[in-house]
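*Asks:* Have a look; sequence and predicted model below, questions after that.
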Amino acid sequence: MIMLKKYLSIVLFLYAISISFSQEKEINPPYHIKTISFVQNGQNAIPLFQLGDSFQLQFDDLHGTEDNYYYKIMHCDYDWKQSQLSINEYLTGFDNQRIQDYTNSLNALQIYSHYRIPFPNKLTQLKVSGNYVISILNEDQEVVFSRKFIIYEPLVSVPMQVKRARNVKDVEYKHNIDFAVKSNAITFQSPLKNVKVLLMQNGKFNNAISDIKPMYTIGNDLIYKYDSETQFWAGNEYLFFENKNIRAANNSIARIDTEGGLYNCFLYTSNARAKNPYTYWPDINGNFSIKNISAENDEIEADYAWIYFSLSAPSFYQNKDIFITGMFNNYTLTDENKMEYNAKKGIYEKALMIKQGFTNFNYTVADKSGKIDEAIAIDGNFYQTENNYFAIIYYRENNQRYDRVIGKGVATSTDIIN
């Protein structure tokens, strides 16, 4: 009996360790939580901010009952596992605070409560750079949803260049990222081990490239000039719909009605573009803008509408899952965003409730396990596609207890070279 108790104690101890050091993943929100976004200078922003800068996390609750929500912040290492830092080492102030800034919707058919969390605020200020996860909790201290964000210090310069792929078979379809890390403020210790990089395309986490070591060093400069390790599928320009005037059809919306009590916007059927020549189509790289042209305060006066998507795609996609994705839903591959095949019409369909404005979206193909297959993207891959790329630089000195983010680099493929 004593041996059994010891065995159970060991098992529970190891389980607790595995939980505490497991990788933090974003928790998707329930149906009634919509339009989660990081906002800086009044614009939706990729969650990458300089230490000390102001930004907000905003979201809507369709219950519209001014429910009480709380926020908790966790500091993570490069691999999104909880860091060794205690709360008072990465926060000034308090954690687990109730969100006090919220307002009910106005002049909207769909009622909702709009919540804002500014950073820094009088109760919470971030002290160090690094990866963070913010969790929103309900009154029962259950996690409603969580989001990743990154805080950096401007201690290095990161010159970047987008190039066409070196491999002939990929030259028409991929972007290759060359970059370097240079600093007068830091003398790197063991850079092959202590310096880490995260490469992101348009700010997405789901296809980011990690664990890239410097190819070589020149003095204190770290050089990254790989052929395949830093390549992204180029994709195609994002599609969009615009319903700033929610009552009017336009060149992206075929018709509108109000059956069911809310506005229903039926988009024109999209055709798969993979086999078509590349066509320049200005986009905002997956972002969205909340706007009601008849309102003074878009945050609470923009309405929600059912957006009816339809897609005509080749039959071989029927063995895959197709999702509608963009920054408006954090590119999540959930049942809520998965399209359904209408055999009678021969098209894929889905209706999503989205806040009015201007919204970029695309169709993402994944297998049944949820792995994204960019090689067979519905809209194809074209080296001419305009994408923004980010290189985020992490550094942990010898004997340091956490991964600092010491800088970022930004490049656009509009400046692509051979």
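*Replies:* Perfect, thanks for sending it. Numbering: from 1, shown residues only.
*Asks:* Could you use CA atoms for every contact and neighbour count after this?
*Replies:* OK.
*Asks:* what's the neighbour count on K344?
*Replies:* 6 (other Cα atoms under 10 Å).
*Asks:* no no, R401
*Replies:* 12.
*Asks:* likewise the one 10 residues further on?
*Replies:* One way to gauge burial is a neighbour count; for A411, by other Cα under 10 Å, it gives 21.
*Asks:* Then P191?
*Replies:* P191: 19 neighbours (other Cα under 10 Å).
*Asks:* same question, Y317
*Replies:* 15.
*Asks:* Is it correct that it falls within a strand?
*Replies:* No. Using DSSP: H, G, I helix; E, B strand; the rest coil, the assignment for Y317 is helix, not a strand.
*Asks:* Next, the buried residues of the host helix or strand of V144.
*Replies:* Applying DSSP states H and E as the criterion places V144 in strand 143-152. Going by neighbour count (16 or more other Cα atoms under 10 Å), the buried part of strand 143-152 is V143, V144, F145, S146, R147, K148, I150, I151, Y152.
*Asks:* and if you look at stretch 340-351?
*Replies:* E340, Y341, I347, Y348, E349, K350, A351.
*Asks:* contacting residues around Y402?
*Replies:* D77, S83, Q84, L85, G130, R396 (Cα atoms under 8 Å, 6 or more residues apart in numbering).
*Asks:* What's the separation between the third one and S20?
*Replies:* By that I understand Q84. Distance of Q84 to S20, given as Cα to Cα, to the nearest Å: 10 Å.
*Asks:* okay, now the one to match up with it:
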Amino acid sequence: MSLRIWFCLCVLIPTTFCAVAQVTETPPPSSIKTIIFKGGTNVSQLPILKLGEPFVLEFDALTGIEPDFYYVIEHFNYDWTPSSLVKSEYLGGFDNQRILDYTNSFNTYQIYSHYTLQIPNQQTRGLLVTGNYLISIWNDDNDLVFSRKFMVYEDLVNVGVAIKRSRDVKYIDRKQSVDIVIDNNNFNFINPLENVKILIIQNNNLTTAIANVKPQYTLGNQLVYKYISETSFWGGNEYRYFENKDVRAANMGVQFIDLKEIYNNYLFVNTSRADQLYTYNPDINGNFLITALDVENVSIEADYTMIHFALQYPELPAGKAIYVYGNFNNYALEPENQLHYNAERGLYECAFRLKQGFYNYIYVVTEADGTLNEGAVSGNFYQTENDYKVLVYYRDLGARYDRLIGVGEGSSVNISN
């Protein structure tokens, strides 16, 4: 039995192991780059789609051999354990199909194939229910190449989101608190303390999302969340950025370039901002945009360059590590984006390939115990402009899966006390 078929059966016929295991995303190998979700008119690296809305998944394979890829879609509960639904209950048509739409790069130093998967398509007619989903991409050898989470919702409740300074005086200058009001005038909640669950996401980063927060109190037809610490995030700082839409010239954030087997872009050396005053600098909250000068189709004509990151920072003790990440790699902590200390230069450095475009990025530190410290290099400031999303899940009595019944959005651009 192939691994891909076993992975499908694991959801179709839950065993004790599958029923309790929480699914995690599989990061792609270094040969797979620029994974982009497009849903409706929006482009986001965390796709939250309305039920019935089509979406597109795109990615590049830098192998130069036009490999075949297949896709599998699974449905999951709020806590990312497999739901009890069988495939035909949440998916119209068939998955486990080969991705047929791909095009080779044109006039680029880095040879790659650009793949496009659109749902619905001739084989997969669409998604039938709301909730959490995982799309997995497999190769011809039945190896899992990568997987990404996405969510499908119904617009059944109104979700109000307001961003406040922390109510904890100790963190008032460094944290942001998310106040939430769920208005269920047109939806009847039964036992909301147990059956309603929310997920709060900052800047599309599931790694730092807050889950399992119960309503603080009920006010008429409203569920209210106004906690002191339970819904608070570190403010962080504005993202750093660079743009290399012209590979032959040093663009914004690029100090100099060098042509080897492909173009190499050396970014300006960054320094710690943790002990500096906050300075507003407009960003796109960790996102990225593929763009290139003098091309008609950036999907296949934008080139790949080797991006060299450098950070002036004291050498960390054993057990700690520094990474650079953002939406460009789905906030993953992988060997490729880990910086290593260069004693001769007194800098932390790393380099990897990225497609031409405008990129936000940030440096983070992992502590010896594995915990993530996003503010160690950049600092935490309550004034930082962050985007927030609040997802509302509901499971009715006797239901077999968690419905996603509402999504709210807010920004700290107008943060208040």
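*Replies:* That came through fine. Just so you know, these numbers come straight off a predicted model, no measurement behind them.
*Asks:* Got a TM-score for the pair?
*Replies:* Remark: TM-score between the superposed chains equals 0.94 [TM-score structural alignment, normalised by the length of the second structure]; 402 aligned residues with a Cα RMSD of 1.4 Å.
*Asks:* buried stuff in the helix or strand following the strand holding V144 of the first structure?
*Replies:* The helix or strand immediately downstream of strand 143-152 of the first structure is strand 160-164, counting by DSSP H and E. Across strand 160-164 of the first structure, burial judged by 16+ other Cα under 10 Å covers M160, Q161, V162, K163, R164.
*Asks:* and which of the residues you listed is nearest Y216 of the first structure?
*Replies:* Minimum distance to Y216 of the first structure across the buried residues of strand 160-164 of the first structure is 15.9 Å, recorded for M160 (Cα to Cα).
*Asks:* Trace the closest one over to the second structure, please.
*Replies:* Counting by TM-score structural alignment, M160 of the first structure corresponds to V161 in the second structure.
*Asks:* What segments of the stretch 151-300 of the first structure are helices?
*Replies:* Using DSSP state H, counting those that start in this stretch, the helices assigned to the stretch 151-300 of the first structure run over residues 191-194, 298-301.
*Asks:* can you list the residues that contact the last one?
*Replies:* Residues outside helix 298-301 of the first structure that contact it (Cα under 8 Å, 6+ apart): T103, N104, S105, L106, N107, A108, S113, H114, I290, K291, N292, A295.
*Asks:* And it against the second structure, how far off on average?
*Replies:* Aligned to the second structure and superposed, helix 298-301 of the first structure gives a mean residue distance of 0.5 Å (mean Cα distance after the TM-score superposition for the first structure).
*Asks:* How much space separates the nearest residue to D227 of the first structure once chain neighbours are set aside from K225 of the first structure?
*Replies:* With Cα to Cα, 6 or more residues apart in numbering as the criterion, D227 of the first structure has its nearest non-adjacent residue at 6.1 Å, and that residue is R166. From R166 of the first structure across to K225 of the first structure, the span is 11 Å (Cα to Cα).
*Asks:* burial measure for the closest residue to T412 of the first structure other than its chain neighbours, as a count.
*Replies:* Nearest residue to T412 of the first structure, sequence neighbours excluded (Cα to Cα, 6+ apart): N388, at 4.5 Å. Applying other Cα under 10 Å, we find 17 residues neighbouring N388 of the first structure.
*Asks:* cool, and the one 5 residues further on?
*Replies:* Using other Cα under 10 Å, I393 of the first structure is surrounded by 26 other residues.
*Asks:* Does it touch V410 like I think?
*Replies:* No. Here I393 of the first structure does not reach V410: they are 11.6 Å apart, not a contact under Cα atoms under 8 Å.
*Asks:* start to end distance for stretch 125-140 of the first structure?
*Replies:* Start-to-end, stretch 125-140 of the first structure (Cα to Cα) is 25 Å.
*Asks:* same question, stretch 297-313 of the first structure
*Replies:* 39 Å.
*Asks:* Which part of the second structure matches that stretch?
*Replies:* Stretch 297-313 of the first structure covers residues 297-313 of the second structure once aligned (TM-score structural alignment).
*Asks:* what helix or strand is P314 of the second structure on?
*Replies:* Judged by DSSP H and E, P314 of the second structure forms part of no helix or strand.
*Asks:* what sits against it?
*Replies:* Contacts of P314 of the second structure by Cα under 8 Å, 6+ apart are G346.
*Asks:* who does the helix ranked longest in the second structure touch, helix- and strand-wise?
*Replies:* For the second structure, the longest helix by residue count, based on DSSP state H, is helix 3-12. Counting contacts by 3 or more Cα pairs under 8 Å, 6 or more residues apart in numbering; DSSP states H and E, helix 3-12 of the second structure is packed against strand 69-76.
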